[in-house]
Each structure stands twice: as structure tokens, then as C-alpha cells.
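Student: Structure for this input, please:
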Amino acid sequence: MLQGFKEFISRGNALDLAVGVVIGAAFTAVVNSIVNGVLNPLIAGLVGKPNFDDVLAFTINGAVVQPGAVVTTLVNFLLVSAAVYFFVVVPMNQLAARRKVQGAEPEAPADDVRLLTEIRDLLAAERGAGGLEAPDGGEPGTLGAPEPSTPGARHREERGSRLGWVRD
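Tutor: Take a look at the predicted model:
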């Protein structure tokens, strides 16, 4: 059980998420400090209060309803999300685009593709030089195959010939 938990925590996704949550909490604290220290005093200068909590507040049977508190929370959310977008997302996208342009070198083909390309080029060079001959001196492509000895073999030979599998 502990081994499974260790494997889960060791995976990159869980660690990335944990780091993101910690950094997000710290970043939210920074933005809230800016909101409380700079923006709320500016709002207080315009509205008369540092937040919108008491704006449009009313009382029903002794219960205070504060729609302004929702506005205050929305303003804080918009400010935090705008700060995250402009100070984290935009720079990371620009960095990723720069890395993509710098690292746009063509990838080397896989070993099997490289080997097959080399074989193809060698065969093409042999054909061009007239070097491809059947082992028995017969037609190229027949490889000196003996005549089919059974009716089934003759049928396969004829069918393959019609379908272009065997050269005539």
C-alpha cells in the first residue's frame, strides 16, 4: 500500500499539481496584498468604503443581505485571474514559442527508417548499374524459381501474376 502511494507521488503529474497549488496559493497572497494595499484604498476613495460589501445591502427580518460582497469577491477573482494570466500564462506561452522556434531542427529519422532508406538507395543504384540479376542468370525478379510442380502452386503462381505479385 505504501509502495503504491510512493509510486503515485513520484509520478510527474502529482508533483506538478502539488507545486502548482503551492505556487498558486503564494501568488494569490501576493495579488491579495496588492488588492488590499493598493486597489481597495483607491476604491475607498471613489465609493467611500474599501470594498463593495455594504453597497446595496438590505435587511430582511433581521438578516443582512449583501449583494456587494459578491461584487467584491468577483472583483478579487478577476484581479487574481488577470494577474495569473498576464504574469504567468503569457510569459510561459512566449517562452514556449521561442523554444519551439529555436528547437525547430528536423528530427533524425528512426533507425529502421534510416536503414530501409539506405537499402532502397542501394537497390536503386544496383538497378541503375545493371547489377541486379537472378542467381541462375534468368530474368530479374524471378530469382531462378523452378516451375510450379503442383496444381495448387501453379494456381498461386497464376493468381499472383494477375495481381502483380510475380513478374511475368
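Student: drop to CA atoms for contacts and neighbour counts, all remaining ones
Tutor: Will do.
Student: what's the distance between the spatially most central residue of the chain and D53?
Tutor: Centroid-nearest residue in the chain, with Cα atoms, centre = their mean: A96, separated by 12.0 Å. To D53, A96 is 41 Å away according to Cα to Cα, to the nearest Å.
Student: Next, the second sequence, to be compared with the first:
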Amino acid sequence: MIQEFKDFIAKGNVMDMAVGIIIGAAFTAIVSSLVGDLINPIIALFTGGIDFSGWYYTFDGSQHASLEAAKEAGAPVFAIGSFLMAVINFFIIAFVVFMLVKMVNRVKAAAERPDDAAPEVHTGPSELDVLLEIRDALKK
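Tutor: Sure, this is the predicted structure:
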């Protein structure tokens, strides 16, 4: 069993997966900062600073100053605003990741494209030239 474990760990795809997870965690911090620190303030500018996270409903009908106060009081809370903000943030993050992947794919495709500056080298007559020579020879 130990040998099987060593073989499993030694496989390249496990190491690739580990590197991917580590980079993914770092990338998550970057994307979260991008959304929270740059994109959400721009959206707040256009929506007048609306923050949905304070929208909630208590099932027992009690009134509280804020969602946090209702939770501290132990009231059964239906926090629709927090859920709505999580959904909005998900779509923003998904769109940002989509744009980043699209940009990386474009850069990758440009790097893999052969240079157009290299001239084509013809080593002999073209197919059309050969056919024209055959035609002329048959006419004679």
C-alpha cells in the first residue's frame, strides 16, 4: 500500500494538481480583491450605493436595528440580502474570470501563431508552371 501511495504521489498529474490548487488559492485572493475593491465601488456609484446585505426578514416578527442585531438576539432570520449579494458577487467574479481566461487564451494563441514575417521559399516551379509546360509540350 505504501508503494501504491508513492506511485500515486509521483505521478505528474498529482503534482500539477497541487500547483494548480496553490495558484488557484492565490488567484482567488486577487479576484476577490478586484471585485471587492475595484468593481463593487463602481457598481455602487451607478446604483447610488445600494447595499442589499441589510435586507432581512425575521420569522418571529421581531424588529431589530440591523441584520447583525437580529442574529445576536437569536431571532430566526431569513437574510435575503446577504444571499442576493452573494449571487451578485458570484456573477461578477464569474465574468471577471471569463474575461481573464479569454485574455490568456488570446495571448497564448498569439504566442503559438507562426511568424508571418518569414517569407515562403519556393524550391521549384509551381504546379501551374508545370501544367503550362505540359500543355505547351503537348501542343508541339
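Student: that older thread, what about the residue nearest to the centre of structure 1, distance to V90 of structure 1?
Tutor: On the measure of Cα to Cα, A96 of structure 1 and V90 of structure 1 end up 10 Å apart.
Student: list the buried ones in the longest helix anywhere in structure 1?
Tutor: In structure 1, taking DSSP state H as the definition, the longest helix is helix 12-34. For helix 12-34 of structure 1, a neighbour-count test (16 or more other Cα atoms under 10 Å) marks 27-28, 31-32 as buried.
Student: Tell me which helix or strand the residue nearest to the centre of structure 1 sits in.
Tutor: helix 90-102 (DSSP states H and E).
Student: What range does the helix or strand just after that helix cover in structure 2?
Tutor: Once helix 90-102 of structure 1 ends, the next helix or strand along the chain (criterion: DSSP H and E) is helix 111-128. Aligned using TM-score structural alignment, helix 111-128 of structure 1 spans no residues in structure 2.
Student: matching residues in structure 2 for the helix or strand just after helix 111-128 of structure 1?
Tutor: Counting by DSSP H and E, the next helix or strand C-terminal to helix 111-128 of structure 1 is helix 151-162. For helix 151-162 of structure 1, there is no aligned range in structure 2, judged by TM-score structural alignment.
Student: ditto for stretch 77-86 of structure 1
Tutor: So stretch 77-86 of structure 1 sits over residues 90-99 in structure 2, by TM-score structural alignment.
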